[in-house]
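[1] kindly generate the corresponding structure for this input.
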Amino acid sequence: MTKAEARKYYRNLRKQFSREEVNNLSAQIFNQLKQIDFTSAQTFHIFLPIEKNNEINTYPIIDWLFQQHKNVVLPLVVGDDMINCEVKKGFETQLNSLQIPEPIHYKEIDSTEIDVILIPLFVADKKGNRVGYGGGYYDTFLAKCKPESKKIGLTYFKPIDTIEDAYLGDFPLDSCITPEGITSF
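    Reported below is the predicted structural model:
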């Protein structure tokens, strides 16, 4: 399957989820995530869900990270770049023109300060190659992160055999979390 085929197929599957299914599957993903030992990690990059796209509800994960006294960093697209916005518990957001929630008050930090990156995606393959929206923002961002940062994909769907058009500029995941479990690559 190519990235375009996977993007179309899994976007359509995700569109069919009810709000209740999104919340239930998101809770299962969160429960899987809590099984990972993050004691040595302090700073977490995590996305906010675009509700109209039935993205994974990450707000419970964010609340849990704050309870664990972790630093929470949210992405913000500025022009062709994505910046890292460290937020505090109780942060506020606003929807941009694409209905993407963005933090209002934040401190910008460098990508090299991030220990764990929780990445949105449609699906991954069994080598850790990922299919996202195709804008390239995460590839550009991941190139700036320290090599030892853990790259963890969050998706509703288990990995497929192969993404035929994965290329060298792609940054593969270290692991992928689905409602069914955790796959390490």
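[2] C-alpha only now, for contacts and for neighbours.
    Noted.
[3] so what's Ile177 up against?
    By Cα atoms under 8 Å, 6 or more residues apart in numbering, the contact set of Ile177 is Ile29, Gln32, Leu33, Ile152, Gly153, Leu154, Thr155, Thr183.
[4] quick check: which element contains it?
    strand 175-178 (DSSP states H and E).
[5] re the thing from before, the contacts of Ile177 in helices, which ones?
    Ile29, Gln32, Leu33 (DSSP state H).
[6] of those, buried ones?
    Among the ones in helices among the contacts of Ile177, the ones that count as buried by 16 or more other Cα atoms under 10 Å are Ile29, Gln32, Leu33.
[7] so what's the last one closest to, chain neighbours aside?
    So the one you mean is Leu33. If the residues on either side of it in the chain are set aside, Leu33 comes closest to Ile177, at 6.9 Å by Cα to Cα, 6 or more residues apart in numbering.
[8] now the second one, please; I'll put the structures next to each other:
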Amino acid sequence: MDSIQPSNKSEQALWLLKNKKNKHLKTKKELRSAYRQLRKSLNQEEVEAKSKAINFQFLNWLKDQDPIQHFHLFFPIDRFNEVNTFYIKDSLDQKGKTLYTSQVNKLNTEMETLKLPVDAAFFPR
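    I've put the predicted structure just below:
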């Protein structure tokens, strides 16, 4: 393992995640920050390609999971360059699965689970 950290922030975040001897990444907050840096370094085409690859892997896993009918999804926040989970949503919709998501209740700041209607509308990405 290379002991010299790269200077580029996204490369450094990847290095920190891969370096098993590193004692700096200990908390969930630090891991989230490192992955946020990695996502920021991706362009839109890379995000879409990786999102499609994740959907493909998910569909392969799903082949052996027929009894599972209920799925909870988190949808991407564009400004965080997150995985496009709408591919997974569309795949699950086509299979007739029941979908749920979460939202923050602004009155008490707690997460609430919501069942998605089949005809749920989303803003275009």
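[9] with respect to Glu5 of structure 1, which of the buried ones among the ones in helices among the contacts of Ile177 of structure 1 is nearest?
    Of all those, Glu5 of structure 1 sits closest to Ile29, with 24.3 Å by Cα to Cα.
[10] what's the match for the closest one in structure 2?
    Aligned by TM-score structural alignment, Ile29 of structure 1 pairs with Ile54 of structure 2.
[11] where do the strands sit along structure 1?
    In structure 1, the strands defined using DSSP state E lie at 43-46, 71-78, 81-87, 93-95, 101-103, 107-109, 116-120, 123-124, 130-131, 150-154, 175-178, 181-184.
[12] how about Ile61 of structure 1, what's its match in structure 2?
    By TM-score structural alignment, Ile61 of structure 1 lines up with Ile88.
[13] residues in contact with that match?
    Neighbours of Ile88 of structure 2 in contact, by Cα under 8 Å, 6+ apart: Asn55, Phe58.
[14] nearest residue to Asp63 of structure 1 in space, please, no chain neighbours.
    Asp63 of structure 1's closest residue in space is Lys89 (Cα to Cα, 6+ apart), at 7.6 Å.
[15] tell me the residue in structure 2 aligned with that neighbour.
    Per TM-score structural alignment, Lys89 of structure 1 is aligned with Val118.
[16] cool, Ile50 of structure 1 as well?
    By TM-score structural alignment, Ile50 of structure 1 lines up with Ile77.
[17] its match: neighbour count?
    11 (other Cα atoms under 10 Å).
[18] which other residues reach stretch 62-81 of structure 2?
    In contact with stretch 62-81 of structure 2 (Cα under 8 Å, 6+ apart) are residues 36, 39-40, 42, 44, 47, 82-86, 89, 97-102, 125.
[19] switch the cut-off to 6 Å
    Contact partners of stretch 62-81 of structure 2, identified using Cα atoms under 6 Å, 6 or more residues apart in numbering, comprise Arg39, Glu82, Asn84, Thr85, Lys97, Thr98, Leu99, Tyr100, Thr101.
[20] give the buried residues for that stretch.
    Buried residues in stretch 62-81 of structure 2 (16+ other Cα under 10 Å): Asn81.
[21] give me the most central residue, structure 1.
    Ile119 (2.2 Å; Cα atoms, centre = their mean).
[22] would you mind finding the match for that residue in structure 2?
    Using TM-score structural alignment, Ile119 of structure 1 pairs with nothing in structure 2.
[23] doesn't Gly153 make contact with Ile119 of structure 1?
    Yes - counting by Cα atoms under 6 Å, Ile119 of structure 1 touches Gly153, with 4.6 Å between them.
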